[in-house]
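Participant: next comes the sequence, and after it the predicted model I'd like to discuss.
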Amino acid sequence: MAANTGLVIVGAGQAGAKAAQTLREEGFDGPIVLFGEENQHPYERPPLSKGYLLGKEERETVYVHPPQWYIKHDIDLRLGATVTAIDPAGHEVTLADGSRIGYAKLLLTTGSSPRRLPVPGADLEGVHYLRRLADSDRIKEAFRSASRIAVIGAGWIGLETAAAARAAGVEVTVLETAELPLLRVLGREVSQIFAALHTDHGVDLRCGVQVAEITGDAGRASGVLLGDGSRIGADAVIVGVGVTPNTQLATAAGLDVGNGIRVDADLRTSHPDIYAAGDVADAFHPLLGRHIRVEHWANALNQPQVAAKAMLGRGVMYDRIPYFFTDQYDLGMEYTGYVEPGGYDQVVFRGRTDTREFIAFWLAEGRVLAGMNVNVWDVTDPLRALVTSGEPVDPTRLADPDVPLSGLLGRPDSTGR
């Protein structure tokens, strides 16, 4: 029997769609099958907690490509199709209906799923998680009908949905176990700024609390009971307590799995003909010298392009520095770089934090690990250069807005700038 020359992608989100696009752009003219569990064409996730949730973006804008694109480029897009098993030795995937599809190379872009809250009442009607387009639709409807909501978890999803709810005129209580929102991600110095942002916009922010139960009335959520016995009334509850990578297929197939599917810098798994990209990939980063898993839009956009090229035998590796962004109220932010929780020894601010127009830099031994520009624009490239250079910088010059970011590397000029 002739060898299978087709390529299969499991996971029809942004990562899967961008991989299929890159395969065609790179000249691959063989069969491409793209499997997706949802009945929606591949779409981007950031609008679900930002512009689309706020009602500022139309539904059509969230899709990666229009439906006709897949037909025009001969992509066999199979929606509502669940892959239940992988046979690495036989180069086949099995679907829920029992059918099998062979492949020469396989790409896993299976993404991640919201962590469920392990408390009584978590399955009541009116308890929402945000991951899919339908979730965003349900939360928008909740904003229209609710006068008050509770948000459990002050991470990015929790804070963005809180901001959207306030924009819709809904009273919001945010409940967080840590001392500050985003504490593990940003550290105390910057987390305090986001705490103030939300309280300034009328959010009842309660940190250092434990959720004991989601209370209900006639099967529908009516509030949240805290560990200290106090109760928060709510017409709806949004839970944003993190995500878990969807590694079940990889684990069952015997692939190496750590904090996601373990892949090399070229996004190849422990099996030479299977690759992984996006939220699910625990990828070795050549500049950082370690495996990292990144759950952000830019990773789902750029990583699959490298995986697709690697599947075609190109000599490539994924070495882009992580990047993400958020929009909350009148604050727009971009973050470039990577910092382990507690992995820095200094934060340097350039600009004014009181008016929320600044750049924050996380440093370790004088080296810039990451930079976050808040309501300051067109600085991503110099921030990326600072991070990738690995050179120590003078914190005083780093904080000085009169010193161009591009002038911080190497020797100062004759003026000391």
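Facilitator: Looks like it came in fine.
Participant: please make it C-alpha for all contacts and neighbour counts, starting now.
Facilitator: Fine.
Participant: am I right that S191 sits in a strand?
Facilitator: No: counting by DSSP: H, G, I helix; E, B strand; the rest coil, S191 falls outside a strand, being helix.
Participant: who's in contact with it?
Facilitator: 180-183 (Cα atoms under 8 Å, 6 or more residues apart in numbering).
Participant: for the residues you listed, which one is nearest T215?
Facilitator: If you rank the contacts of S191 by distance to T215 using Cα to Cα, P181 comes first, at 23.8 Å.
Participant: I figured the closest one hits A196, correct?
Facilitator: No: using Cα atoms under 8 Å, P181 is not in contact with A196, being 10.0 Å away.
Participant: in addition, the following structure is provided for comparison:
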Amino acid sequence: MTAAIAVIGNGVAGVSAAQTLRLEGFDGRLFLIGEEEHEPYDRTALSKAVLAGETAEPPPLMTSEQLEALDVESITGRTVVGVDSAAGTLRFADGGTLASDRLLLVTGARARVPRVPGVALSGVHTLRTSGDVKALRQAWRPGAHVVIVGGGLIGCEVATTARKVGLEVTLLEAGSELLTRVLGRQVGAWCRQRLEGLGVEVRLNTAVAEFVGRDYVSAVMTSDGNRFDVDSVLVCVGAEPNTVLAQSLGLKCDRGIVVDAAGSTDHPTIFAAGDAASWPLRSGGRRSLETYLNSQKQASAVVAAMLDRSIPAPQVPLSWTEVAGHHLQMIGDIEGPGEFVARGRIDDGPGSVFRLLGGEVVAAVAIDSPRDFAVVTRLVESRAVVSAHALGDGSSHLRDLLKGRSSPRAHI
């Protein structure tokens, strides 16, 4: 019998798991443990409303009252540094211990920091926590110059926010286009053009050679010999799953804590989900997905496994972003082999881009089309087989394609 469960990590995966455990009838002691002093909060707001100063704090994922109503024992500002699985105890950095029968590792990810001279200077920031936002905002004033290193989701979101509050922005991307991995080259180029329209200077194929300064960063030198004088720098070149605790427990890790499609590790009483977990994908392979929506889906699956009702849930990447005033939603991996089909006028209006493989809809990106995206999601999740002509015909209804799907592989 499981008398107590400890959830290590109070981000979206941890909070979702705690809620689901109670909804699924677990009535033992339930601990939700976070390293930060704050109660659980929504990190997706950090690069947008919080950084823009529109709200002082990110919205809570659960309030203290909600946690209390679910009888979740919230522990903040403490770090778990060891686990004695035989004795069923956790050990904190401050020397305290806690008894628990089963353990869920949702330890998230940490910002990747490049090995570049000067990266440790004051004024060179990363963005993962509420504290990071406050530090970055100190140098933000109208007319100040910020250099953003990395043209992924966070970099493009922050570039949008920085222009909104009146900063001069230079965005340096080492690759040949922005957002290629998550949005594909066509939509990545579309986003770059919108950012440039806001006044963001985008430099592609540009790597950082050095951050210059004595105590505080004053300039960024690039590999092509250019120098950019700055007031602050944000480095956002990806994230690394936080596997420190998992590795200390001897769990198998490979760019994340290796789990099966239900969130089980190679230890019978330890499970993992969210950004820290290397989760199997429906399309094959595995990786840490680092998305809010996948974290929720994984939390639901791992709870079933923790309650001995294992239901495998290989994942389909699912996320969203806001760039230059546009709302983009993504499902599946848009980069890959197959045929690309555009629907609508993505240059000047709502539209979508799809990737078909063998006629099957395997991925899509929707631009300012939230109503359509609900149907798009079902097309991908049901593995619908449709014709490229029908998919690209904006005069037809997407729901009709869903009704007429003919894939023998149709399942979620």
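Facilitator: Perfect, I can see it now. Predicted, not measured: the structure shown is a model, and the values here were computed from it.
Participant: what TM-score do we get after superposing?
Facilitator: The TM-score (TM-score structural alignment, normalised by the length of the second structure) is 0.93; 406 aligned residues with a Cα RMSD of 2.1 Å.
Participant: between P181 and A196 of the first structure, tell me which one has more neighbours.
Facilitator: Counted by other Cα atoms under 10 Å, P181 of the first structure and A196 do not tie: P181 has more neighbours, with 31 against 14.
Participant: now check the second structure for the residue matching the more buried one.
Facilitator: Counting by TM-score structural alignment, P181 of the first structure lines up with L178 in the second structure.
Participant: show me what contacts that match?
Facilitator: Contacts of L178 of the second structure by Cα under 8 Å, 6+ apart are 151-152, 185, 188-189, 191-192, 204.
Participant: ok, and the most crowded of those residues?
Facilitator: In the contacts of L178 of the second structure, the most neighbours by other Cα under 10 Å go to G151, 29 neighbours.
Participant: read off where stretch 20-31 of the first structure ends up in the second structure.
Facilitator: Going by TM-score structural alignment, stretch 20-31 of the first structure sits over residues 18-29 in the second structure.
Participant: surely the match of P181 of the first structure is within a strand?
Facilitator: No: L178 of the second structure sits outside any strand when classified using three-state DSSP, being coil.
Participant: check which element follows the biggest helix by length in the first structure along the chain.
Facilitator: With secondary structure taken from DSSP state H, the first structure has its longest helix at helix 297-311. Under the assignment DSSP states H and E, the closest C-terminal helix or strand after helix 297-311 of the first structure is strand 323-328.
Participant: any idea of the angle that following strand forms with helix 297-311?
Facilitator: 150 degrees (axes from the mean of the first three to the mean of the last three Cα atoms, to 10 degrees).
Participant: output the contacting helices and strands for strand 323-328 of the first structure.
Facilitator: helix 156-167, helix 297-311, strand 331-337 (3 or more Cα pairs under 8 Å, 6 or more residues apart in numbering; DSSP states H and E).
Participant: residues in the second structure matched by it, start to end?
Facilitator: Against the second structure, the aligned range for strand 323-328 of the first structure is residues 318-323 (TM-score structural alignment).
Participant: buried ones in that stretch?
Facilitator: 318-320, 322-323 (16 or more other Cα atoms under 10 Å).
Participant: okay if I get those as JSON lines plus distance to R287 of the second structure?
Facilitator: Shown next, in JSON lines, are those (distance: Cα to Cα, whole Å):
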{"residue": "L318", "distance to R287 of the second structure": "13"}
{"residue": "S319", "distance to R287 of the second structure": "15"}
{"residue": "W320", "distance to R287 of the second structure": "18"}
{"residue": "E322", "distance to R287 of the second structure": "24"}
{"residue": "V323", "distance to R287 of the second structure": "25"}
